[in-house]
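Novice: Sharing a model prediction with you, sequence too.
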Amino acid sequence: MEQLSNLLNVIYINVINLNMSIWTFYFIAFVWLSLDSMGLPLPYEGMLLITGALVGAGFINPLEAIILTIFSTVFGACLSFLIGTRLKFLTSKVSTKYKNILDHILYLIEGEKGFFILIIVRFLPGIRHFSSYIAGISRVNLKDFFLPTTIGSSIWSIFVLMVGFSGIESVKMFKENSLLASLILVITITLFGYIYFSLHKHSKRLLKVKKGEIYEKETTN
């Protein structure tokens, strides 16, 4: 990972020193962000931060940076989704233990809150990379996957680009305002905790409905 971070620094320096054309950088960024979106262990936020920094330095047009990063991310996610649609046959070969976990996740995505779940996962490193494959395995179609993925990816990409654009000033702000940083951290953890437990409870009910447990209980009473 350190070598990849060093590579990002080299790319940044080469653009700044005009040893690399902007179009070459665009191509590298597109491939980098697309592959990361498909699950390859590349520093996704690192590329976004450098792109934002290049915007701040005046080397990249802000609109072009936004379009590039969002399009690359969504492109990779859609490819993962399409690959996932080809992996549905593997679900029948999964052991019972993991089959229940997979059913749990699939019913979250296919349920009423699936749209919001697909938005939320774009903010969660690691989870977002494989959520696209799982969405492909589910009964969600590409159209219903594309919109929430684009929304979530757009919000996160623009946020990180803005951090890269502001550069060291944003880091100084959090260092000088440790209380603010701690408050943001607590709010974030609380928010994701609430979302997780709410979705967990919702998905358990969906699975019970599917298995007929609720129906059996009601008819028995």
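Specialist: Received it, and whenever you're ready, just let me know what you need.
Novice: Going by C-alpha atoms from here, please, whenever you check contacts or count neighbours.
Specialist: OK.
Novice: Residue nearest the middle of the protein, spatially speaking?
Specialist: Arg122 (2.6 Å; CA atoms, centre = their mean).
Novice: In addition, the following structure is provided for comparison:
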Amino acid sequence: MRIFHAWGVEGSEIKELVLQIVSSYGYLGLFFSLVLGIVGLPIPDEILMTYCGFLVSRGILSFSTTLLVAFSGSVAGMSISYILGSKFGWSLVEKYGKKMGLSEQIQKVQHWYLRYGKFVLTIGYFIPGIRHVTAFTAGISKMPFIIFAQFSYIGGFIWAITFITFGWLLGDHWTKIIRTLHQFSLGITIILASCIFLYLYLKWYKKK
């Protein structure tokens, strides 16, 4: 990713560092890693949550607590990005955008907003390198915070439960997601997310 190179680090180095942080600091490491990743630091959020799902399968972490922490981290990160866009807007883009490759991404997201509306905030989570830009762009456009929160926070919950469940279901095979994650198109990811929701619903219904 272009952002990785902008920070002068390799994606593999970041991945190992983040997984080590979560292994050492648990829920606290997960929360702050997601906040920083969504704001714009080169953190592999999906791999992080999938790894946490694996820890859930091992009984090291709780599924419900992990989901709550991941959702809270994503909400906090998106809210911070929205505030940055609202307060600093294009002045921040002009100063740092070219170096980090954000200008082109913001233009792309603005085009998506015109075409798909506020649902971009929901599906944008599943597009690496784009999710933090959707919130920032919403802030630039002065979208009312309540509307931003409705679409963004729903997306954050779906995003978090999808990848945590990936890791939980894959168990010891969770590393397979690393090799295939960036090959998934948005459509395939949505299909997988739908299957996970169906699986969880049927499991809950059977118990009930």
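Specialist: Thanks, I have it. Since this is a predicted model, take the numbers as computed values, not measurements.
Novice: coming back round to it: and the residue nearest to the centre of structure 1, what's its match in structure 2?
Specialist: Here Arg122 of structure 1 is matched to Tyr125 in structure 2, going by TM-score structural alignment.
Novice: could you list every residue that touches its match?
Specialist: By CA atoms under 8 Å, 6 or more residues apart in numbering, the residues touching Tyr125 of structure 2 are Arg131, Gly155, Gly156, Trp159.
Novice: The same query, at a cut-off of 6 Å, please.
Specialist: Going by CA atoms under 6 Å, 6 or more residues apart in numbering, Tyr125 of structure 2 touches Arg131.
Novice: which other residues reach stretch 60-71 of structure 2?
Specialist: Counting by CA under 6 Å, 6+ apart, Phe31, Leu55, Val56, Gly156, Phe157, Ala160 sit against stretch 60-71 of structure 2.
Novice: Now, these that are in helices?
Specialist: Phe31, Leu55, Val56, Gly156, Phe157, Ala160 (DSSP state H).
Novice: tell me the contacts of the fifth one?
Specialist: Neighbour list for Phe157 of structure 2: Phe71 [criterion: CA under 6 Å, 6+ apart].
Novice: Now which residue in structure 1 aligns to it?
Specialist: So, by TM-score structural alignment, Phe157 of structure 2 is matched to Ser154.
Novice: about what we covered before: may I see the contacts of stretch 60-71 of structure 2 organised as JSON lines, with distance to Leu186 of structure 2 added?
Specialist: Shown next, in JSON lines, are the contacts of stretch 60-71 of structure 2 (distance: CA to CA, whole Å):
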{"residue": "Phe31", "distance to Leu186 of structure 2": "25"}
{"residue": "Leu55", "distance to Leu186 of structure 2": "26"}
{"residue": "Val56", "distance to Leu186 of structure 2": "26"}
{"residue": "Gly156", "distance to Leu186 of structure 2": "15"}
{"residue": "Phe157", "distance to Leu186 of structure 2": "17"}
{"residue": "Ala160", "distance to Leu186 of structure 2": "15"}
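Novice: Could you work out the most separated pair of those residues?
Specialist: Using CA to CA, the contacts of stretch 60-71 of structure 2 span at most 20.4 Å, a distance reached by Leu55 and Gly156.
Novice: which of those two has more neighbours?
Specialist: Taking neighbours as other CA atoms under 10 Å, Leu55 of structure 2 and Gly156 compare with Gly156 leading, 26 against 23.
Novice: got the contact list for that one?
Specialist: Phe71, Ser74.
Novice: one step back: distance check, the residue nearest to the centre of structure 1 against Trp156 of structure 1.
Specialist: Arg122 of structure 1 sits 7 Å away from Trp156 of structure 1 when distances are taken as CA to CA, to the nearest Å.
Novice: where exactly do the helices run in structure 1?
Specialist: According to DSSP H, the helices that structure 1 contains are 2-16, 22-37, 44-56, 62-85, 96-110, 114-120, 127-137, 142-166, 168-176, 178-211, 213-220.
Novice: Quick check: Ala57 of structure 1 vs Leu63 of structure 1, distance?
Specialist: Applying CA to CA to Ala57 of structure 1 and Leu63 of structure 1 gives a distance of 14 Å.
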